[in-house]
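Student: Sharing a sequence plus its predicted fold:
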Amino acid sequence: MGKENIVFCKSGGCTAKLGPGMLDHVLSKIPKNKDENLLVGFDHADDAAVYRISEDLAVVQTLDFFPPMVEDPYTFGQIAAANALSDIYAMGGTVKTALNIVCFPEQMDLNILGEILLGGNSKVTEAGGTLAGGHSIADSDVKYGMSVMGTIHPDKILTNNGVQDGDMLLLTKPLGVGIVLAASQMKDASKAAYDQAVRSMTTLNKYAAEILSGYEVHGCTDVTGFGFLKHLSEMLGEAQSADIDSSVIPFIEGADHYANEFYLTAAGQRNRNAVGSDVEFLNVPFWMEELLFDPQTSGGLLASVRQEDAQSALKELKELELPCAIVGRITKRREKKITVR
């Protein structure tokens, strides 16, 4: 895909999201829905909506789309689809159908659009779902994603705010995607770092979710545009804090170097502004701080797992051959919401 057609990484992937502070301000003005069958709405910044349709069945709904962050259109389609599908897995659901969301310039080669859609369909098929249609509009820039529908039992929903004292926090993918892609845009990322970032972004969270379903999970989210720390902050209630061990945080090869070279994103700095005052860093290097604020595209699951289950779950997760780790624990509330050591 030629750069003369699309300016990639201009604000691609989840770095293109509006900042969390801006969204909080807008959503606070929208009246809350009183439908008793809406089991999960936008009240707690959860990953998807859940609507009960019977005693033993609920529908999970989500959508996500963004501009390209890689040059290959097929790979972009895979990443965008994996990212949209991830919200279903973060809620503990099963993917059923997906609808394409497409913005595409009329003067651009339609073969590019075809490759994007083929990439997206490959991930829906891998997820065990069905691509059922979609909607397109003419636009000056390419944007692509999906609206996804899944199902779940109403008693088995994984919300992002059910964490309990003593839980261990498991992260199922490495951090640093935004930083590596920023370095790649400037032609300064190694092939190994770029390839690892793409491999991570195109890997479905389906497999991690299937493993976690065998354990007692009290809260779960996927780490995307708001970065590790903001998503973790949304998981913590008024009575909880979190201790994070930065020495075990998995990250993409070279991301520490690129952060020290200031290959940072505006979205990462918005994340720092949004949640930085809730975080205490104790002897943590600058590059690690930036990794923890870095917006992730199609990032991993962050799960709050019962302490007794954590090591067994981690052992199974490591068989997925992506860097993963127990990165911290949930504690009773302290002065700072999150402590990173």
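Tutor: Structure received. Residues are numbered from 1 along each chain as shown.
Student: Please make it C-alpha for all contacts and neighbour counts, starting now.
Tutor: OK.
Student: where exactly do the strands run in this protein?
Tutor: Ranges of strands in the chain, per DSSP state E, are 38-40, 49-54, 57-66, 94-104, 130-138, 143-152, 168-171, 217-222, 240-244, 279-281, 301-305, 325-332, 338-340.
Student: what residue lies at the spatial centre of the chain?
Tutor: Centroid check for the chain by Cα atoms, centre = their mean gives Thr224 as the closest residue, at 2.8 Å.
Student: right, and that residue touches Leu292 too?
Tutor: No - look at Thr224 against Leu292 with Cα atoms under 8 Å: they stay out of range, at 11.3 Å.
Student: check contacts around the residue in the chain sticking out farthest from the centre.
Tutor: Most distant residue from the mean C-alpha position of the chain: Gln107, 32.0 Å away (Cα atoms, centre = their mean). Applying Cα atoms under 8 Å, 6 or more residues apart in numbering to Gln107 gives no contacts.
Student: now do Gln307
Tutor: Gly166, Asp167, Met168.
Student: Go through the residues you listed and single out the one with the most neighbours.
Tutor: Met168 (28 neighbours; other Cα atoms under 10 Å).
Student: can you count the residues close to the residue nearest to that residue when sequence neighbours are not counted?
Tutor: Closest residue to Met168 apart from its sequence neighbours, by Cα to Cα, 6 or more residues apart in numbering: Arg329 at 4.3 Å. Counted with other Cα under 10 Å, residues neighbouring Arg329 total 22.
Student: another one to put next to it:
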Amino acid sequence: MGPGDLAQVLGPLQAFWSDVHDPALLVGMVGAPDDGAVYRVSDEVALIQSVDFFTPIVDDARDYGAIAAANALSDIYAMGGEPLFALNIGAFPDNLPRSIISEIFLGAAEVVRDAGAVVAGGHTVVDREPKFGLVVTGRVHPDHLTPMTGAQPGDLLLLTKPLGSGIIATAARNDALRDANHLAEAVASMRRLNRGAARAMQGIATAVTDVTGFGLLGHASEMAAASDVAFTLVAPRLPLLSGVIDYAHAGQIAGGLHRNRDHFRAVRVDANVSAPLADVAWDPQTSGGLLIALPSAQLGAFTQRLVDRGESAELIGHVSRGSGVRLVNAVS
């Protein structure tokens, strides 16, 4: 569902819960949006729970399951937690071979096990179009949460995965790929867990979100609004998947991109940013990277932690006083 439609349907539900005040519910339906719900169970433990599922983004069944798992786990990592267990959610046509469903489940199981968690069960229904995802439960110390609300003026903004998975997947669906390696690179990125980056940011990050369906600019807009600050992102610094600019120029973009652009009115894209690059910044991502705000004095420590874990991140912008998000072509 697009961000505008989602806001419309959630409004009455948020109003319904607005008079319920449970001090143990640290993050929930009411208040600033975030990547998962958080419930304190003791002074030292809070549970994080999130759910995510979607239709196939790739043809390979095992890759589909693996990507769905990495995508669902990402919300736990974005909030500073570690996953404990997951439940499968599946909707499959009656005529889909059972071997394909098993491959989807196995792909997810491999990634969940790699994350140090387990798949403990699930639920399936019959549907005309395949859908798969997971409910993930994780834990975090309540004092170590990394919500979207803490970015401060002077912070730097870093992104831990390249952009463009939605555009690459659209090109693949339309048989418009110019190089099979472009899809392979995108699949590898989507399968990769955000675990290493999440551990590297512990005790350093002031605010975090993962970049998924609302695209970089949409999620940046939510994070800036939640923190009551302004973000400036530098277009030439954005990490990109190979070939994505050419595919964007050729019009290989999904409808979600237009919905993102139409909804997030607090985003300004400078006129000298190329249209294809702006499209990539709006592109809905699946299992995208973490957008991390941290103090400039901590950049060196964070970078070294990433290197120690075989990870990387690109410095893509900064935080200032004000509101909204601006995508610029160069640092002013």
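Tutor: Nice, thanks for sending it over. Computed from a predicted structure; not experimentally measured.
Student: picking up where we left off before, CSV for the strands of structure 1, including distance to Pro31 of structure 1?
Tutor: Output for these, formatted as CSV (distance: least, Cα to Cα, whole Å):
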stretch, distance to Pro31 of structure 1
strand 38-40, 14
strand 49-54, 16
strand 57-66, 20
strand 94-104, 27
strand 130-138, 28
strand 143-152, 23
strand 168-171, 33
strand 217-222, 24
strand 240-244, 27
strand 279-281, 30
strand 301-305, 29
strand 325-332, 31
strand 338-340, 30
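Student: returning to that earlier point: aligned partner of the residue nearest to the centre of structure 1 in structure 2?
Tutor: Taking TM-score structural alignment, Thr224 of structure 1 has Thr212 as its aligned residue in structure 2.
Student: just checking, its match touches Leu290?
Tutor: No - applying Cα under 8 Å as the test, Thr212 of structure 2 and Leu290 come out as separate, 9.4 Å apart.
Student: Tell me the counterpart of Glu234 of structure 1 in structure 2.
Tutor: Glu234 of structure 1 maps onto Glu222 in structure 2, by TM-score structural alignment.
Student: Could you check how far the spatially closest residue to that match that is not a sequence neighbour is from Gly121 of structure 2?
Tutor: Spatial nearest neighbour of Glu222 of structure 2, chain neighbours left out: Pro33 (7.5 Å); criterion: Cα to Cα, 6+ apart. For Pro33 of structure 2, the distance to Gly121 of structure 2 (Cα to Cα, to the nearest Å) stands at 28 Å.
Student: These two: who's more crowded?
Tutor: Pro33 (17 against 12).
Student: residue contacts, Leu175 of structure 1?
Tutor: With contact set as Cα under 8 Å, 6+ apart, Leu175 of structure 1 has these partners: Ile249, Pro250, Phe251, Ile252, Leu291, Leu292, Asp294, Gln296, Gly299.
Student: Check the burial of the first one by counting its neighbours.
Tutor: This means Ile249 of structure 1. 20.
Student: got it, and the fourth one?
Tutor: Here the count is done by other Cα under 10 Å, and Ile252 of structure 1 has 22 residues near it.
Student: mind listing what the counterpart of it in structure 2 touches?
Tutor: Aligning on TM-score structural alignment places Ile252 of structure 1 opposite Leu241 in structure 2. Applying Cα under 8 Å, 6+ apart to Leu241 of structure 2 gives the contacts Pro162, Leu163, Gly164, Ser165, His182, Glu185, Ala186.
Student: how far away is the residue nearest to Lys337 of structure 1 when sequence neighbours are not counted from Leu118 of structure 1?
Tutor: Using Cα to Cα, 6+ apart and skipping residues adjacent in sequence, the residue nearest Lys337 of structure 1 is Ser241, 4.7 Å away. Using Cα to Cα, we find Ser241 of structure 1 at a distance of 43 Å from Leu118 of structure 1.
Student: now swap in Leu85 of structure 1 and tell me
Tutor: Distance, Leu85 of structure 1 to Leu118 of structure 1, by Cα to Cα: 15 Å.
Student: So which of those two has more stuff around it?
Tutor: Set side by side, Leu85 of structure 1 and Leu118 show more neighbours around Leu85, with 33 against 17, by other Cα under 10 Å.
Student: list the contacts for the aligned partner of that one in structure 2?
Tutor: Superposed on structure 2 with TM-score structural alignment, Leu85 of structure 1 falls opposite Leu73. With contact taken as Cα under 8 Å, 6+ apart, Leu73 of structure 2 is in contact with Pro83, Val112, Val136, Leu193.
Student: Most widely separated two among these?
Tutor: Val136 and Leu193 (13.8 Å; Cα to Cα).
Student: Translate Glu289 of structure 1 into the numbering of structure 2.
Tutor: When structure 2 is aligned by TM-score structural alignment, the residue opposite Glu289 of structure 1 is Ala278.
Student: Count the neighbours of that match for me.
Tutor: 20.
Student: for the nearest residue to it once chain neighbours are set aside, what are its contacts?
Tutor: Nearest residue to Ala278 of structure 2, sequence neighbours excluded (Cα to Cα, 6+ apart): Val269, at 7.3 Å. Val269 of structure 2 makes contact with Ala278, Arg326, Leu327, Val328, according to Cα under 8 Å, 6+ apart.
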